[in-house]
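1. okay, sequence plus prediction incoming.
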Amino acid sequence: MEFFEPLPPESEFEPSPRRAREPWEQPDFVLPGTVAQHILLLRTDTAAVSLGSIRAYPTGFEFTVHARRRPSAAPTHGRDRLAWSRGLEGGRGGLRLGLLFADGRRATNDGFPHAGWGEVGDSVHFIGQGGGASENSWDGGFWVHPLPPEGPLAFFATWPDQGVDEVSAVIDAAVVRLAAADAVELWPEDEEWTDEGRSTYRTVSVSVPDPGPDEDPARAPGGEN
C-alpha cells in the first residue's frame, strides 16, 4: 500500500492564466550584477542598521537591510517595533527607511505617500520583499525601480524608539548602474502572457520637485547626518 494517492493525469490540470509583467516589477529571468559595497547606515550604543547585498538589474536594484538592537533597548510600550520594521505599520517609534535620487525623487517604506496601483510615470517604487526577524534582529529585502540617475544616491533612516532622529549615507549611483550593465538576461519575457490578473501591489513612493533654495542641506545627498 502506497502512502500518496496517484496524481491525476496532466490533462486534468487547469493552468492558471499568466499575467503581463508590470514595467516596475522585478524581472524573473535576469541574473543581477552585484555591487561590492556595504553601507553602515547607523550605529549607536543600542542599535545598528546596515545595507548590503545590493544587486542591480536593467530596470532597478534590490538590497537587504540588517537591523539589530540591544535587548536592553527594547521598547516597553506597544508591540515589538523591530519585528515589524515597516515604518508606520510598526508604530510611530519604529524603524523608517527612505532613499533620495540625485534628481530629487524620493521614496520611503512608510506606506504613504505612494504612486498608486501599478502607476509608473517618473515615480520611484520602493517595495518590500519580506524578511525575517527575531526579538532583537531583522533582515529584510527591498526592490527599487527604476535605476538611479547619475550622481549621489542617498539612503535615510530614522528610529525614534532607539533615539535616532534621522541619519543618512550616500554612495555614487554609478556603482549601481555599472552593476546593472553586468546583469544577464536569461530568457525574454513570454509574449503570450495576458493582462488577466495584472499585479496590484501598492507602491510606497512619491515624485517630488527639485529641492528649493530653502531645502535643509542635511536632507540633500551629501548633507550632514
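-> Good, I have the coordinates.

2. for the rest of this, base every contact and every neighbour count on C-alpha atoms.
-> Noted.

3. burial count for the nearest residue to residue 66 once chain neighbours are set aside?
-> Among residues not flanking residue 66 along the chain, residue 139 sits closest, at 4.6 Å (Cα to Cα, 6 or more residues apart in numbering). Number of residues near residue 139 (other Cα atoms under 10 Å) recorded here: 20.

4. repeat that for the one 10 residues further on.
-> By other Cα under 10 Å, 15 other residues sit near residue 149.

5. so what's it up against?
-> Residues near residue 149 by Cα atoms under 8 Å, 6 or more residues apart in numbering: 101-103, 173.

6. so residue 147: helix, strand or coil?
-> coil (DSSP: H, G, I helix; E, B strand; the rest coil).

7. any idea how far it lies from residue 126?
-> 11 Å (Cα to Cα, to the nearest Å).

8. next up, a structure to set beside the first:
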Amino acid sequence: MSSFFTGGPRERPLFPVPEQELYAFNGRHWTDPPREYIVPAVLPWAQPLGRSERTVVALRAIEVWPQALTLRVTVYSRDSLVDDPAEGLIDHRRKPDYNGLLIGVLYADGSRASSETISVPSASEPEAPVLRATPVGGTRFAVEHEIFLWPLPSAGPLKLVVQWTDREIPETRTTLDGGAIRAAAKDAAEIWPGLGKRQVNGLPVRRVGKQVALTPDWGTPVARAEEPGHAPGE
C-alpha cells in the first residue's frame, strides 16, 4: 500500500536558540555589566543628585565591576511619575528632550558621557566613555534606574550632572571620589573561574539539531555540518 503523504520530512530551519551553558566572558567590558560572571563591589554612597519641591533624583549605591560601574539611581516624587515604572524616565533619543530628565558624567580628564546621545553597544572598544541608562522598575512614585558607565574613573573627581527642567530641577553637579571607585574594583569577585570559551573559528557557536550554527557578531546564523568523530569546537 502506497503512502498517502508522499513528501519526506523537510529540513529544519536554522535559528538562534537560548544558550544552555555559560561560557567565558567575551571581554567587552564597555557593553554591559558582567553580572553573570562577577559579584560587584558595592559602595553605599546614597545621596541626592538633584531636587525640587516635589521631586528628588537620588543615588542609592554604586556597583563597581572590574572595568566599569553601575549607578543605582531612583527618582522619588510626591505625585505620580509614570503609569508603568518599567518604561523609566531617562530616555536616550536621537533628538534629546532637554525638558526631560538628563544625566551625565564628567571625568577628571575632561571626557564626558550623557543620556543626550544613544549609546549602542559596539564590537570594538569605543574611544569615548559609554553611558547607558536602563529602567529597572519601582512604583509610580519611585522609579528605579541602572546607569551603566564605562570606563572606571581615574583618581580625581568624577562629577555626576543631573537636570530636569519639567520638574524644576536645575543643572546640579555632585562630585564623587574617582580614586575610591577605582580602588573598589579589586573587590569585585569572579564567580566561575576557568570557564571555556564559546568560540569556533572566531564565531560563537549554537547547536541546532545535528548541525552547529555559527552566529556572527551581526546576528545572522550560518550553518556548518559537524564532522564525524569531532565534537563542536574541536
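-> On my side now, so go ahead. Quantities reported herein were computed from a predicted structural model and do not represent experimental measurements.

9. any idea what the TM-score is?
-> TM-score for the superposed chains, counting by TM-score structural alignment, normalised by the length of the first structure: 0.67, backed by 181 aligned residues with a Cα RMSD of 3.1 Å.

10. residue in the second structure paired with residue 155 of the first structure?
-> Under the alignment by TM-score structural alignment, residue 155 of the first structure pairs with residue 160 in the second structure.

11. how close does the residue lying closest to that match once chain neighbours are set aside sit to residue 17 of the second structure?
-> Closest residue to residue 160 of the second structure apart from its sequence neighbours, by Cα to Cα, 6+ apart: residue 105 at 4.7 Å. Distance, residue 105 of the second structure to residue 17 of the second structure, by Cα to Cα: 37 Å.

12. between these two, point out the one with more neighbours.
-> More crowded of residue 105 of the second structure and residue 17, by other Cα under 10 Å: residue 105, with 23 against 10.

13. who's in contact with that one?
-> 112-114, 158-161 are the contacts of residue 105 of the second structure under Cα under 8 Å, 6+ apart.

14. now with 6 Å, please.
-> By Cα atoms under 6 Å, 6 or more residues apart in numbering, the contact list for residue 105 of the second structure reads 112-113, 159-161.

15. would you say residue 144 of the first structure is within a strand?
-> Yes. Using three-state DSSP, the assignment for residue 144 of the first structure is a strand.

16. now for it: what does it line up with in the second structure?
-> Match for residue 144 of the first structure (TM-score structural alignment): residue 149.

17. what's the nearest residue to that match if we skip its chain neighbours?
-> residue 131 (4.7 Å).

18. tell me the counterpart of that neighbour in the first structure.
-> By TM-score structural alignment, residue 131 of the second structure lines up with residue 126.

19. tell me which element that match falls in.
-> strand 125-133 (DSSP states H and E).

20. for the residue nearest to the spatial centre of the second structure, helix, strand, or coil?
-> For the second structure, the residue whose C-alpha lies nearest the mean C-alpha position (Cα atoms, centre = their mean) is residue 32; its distance is 3.2 Å. Under three-state DSSP, residue 32 of the second structure falls in the coil class.

21. so how far is residue 138 of the second structure from it?
-> From residue 32 of the second structure to residue 138 of the second structure the distance is 21 Å (Cα to Cα).

22. circling back: counterpart of the residue nearest to residue 160 of the second structure over in the first structure?
-> Under TM-score structural alignment, residue 105 of the second structure pairs with residue 99 in the first structure.

23. would you quantify the distance from that match to residue 153 of the first structure?
-> 7 Å.

24. next: residue 191 of the first structure.
-> 34 Å.

25. looking at those two, which is more packed in?
-> Per other Cα under 10 Å, whichever of residue 191 of the first structure and residue 153 has more neighbours is residue 153, with 22 against 7.

26. ok, that one - contacts?
-> Going by Cα under 6 Å, 6+ apart, the list of residues near residue 153 of the first structure reads 101, 170-173.

27. try residue 225 of the second structure
-> Contacts of residue 225 of the second structure (Cα under 6 Å, 6+ apart): residue 211.

28. against residue 212 of the second structure, how distant is it?
-> Taken as Cα to Cα, the span from residue 225 of the second structure to residue 212 of the second structure is 6 Å.

29. what count of nearby residues applies to the counterpart of residue 169 of the second structure in the first structure?
-> The alignment partner of residue 169 of the second structure in the first structure, by TM-score structural alignment, is residue 164. The tally of other residues near residue 164 of the first structure (other Cα under 10 Å) stands at 16.
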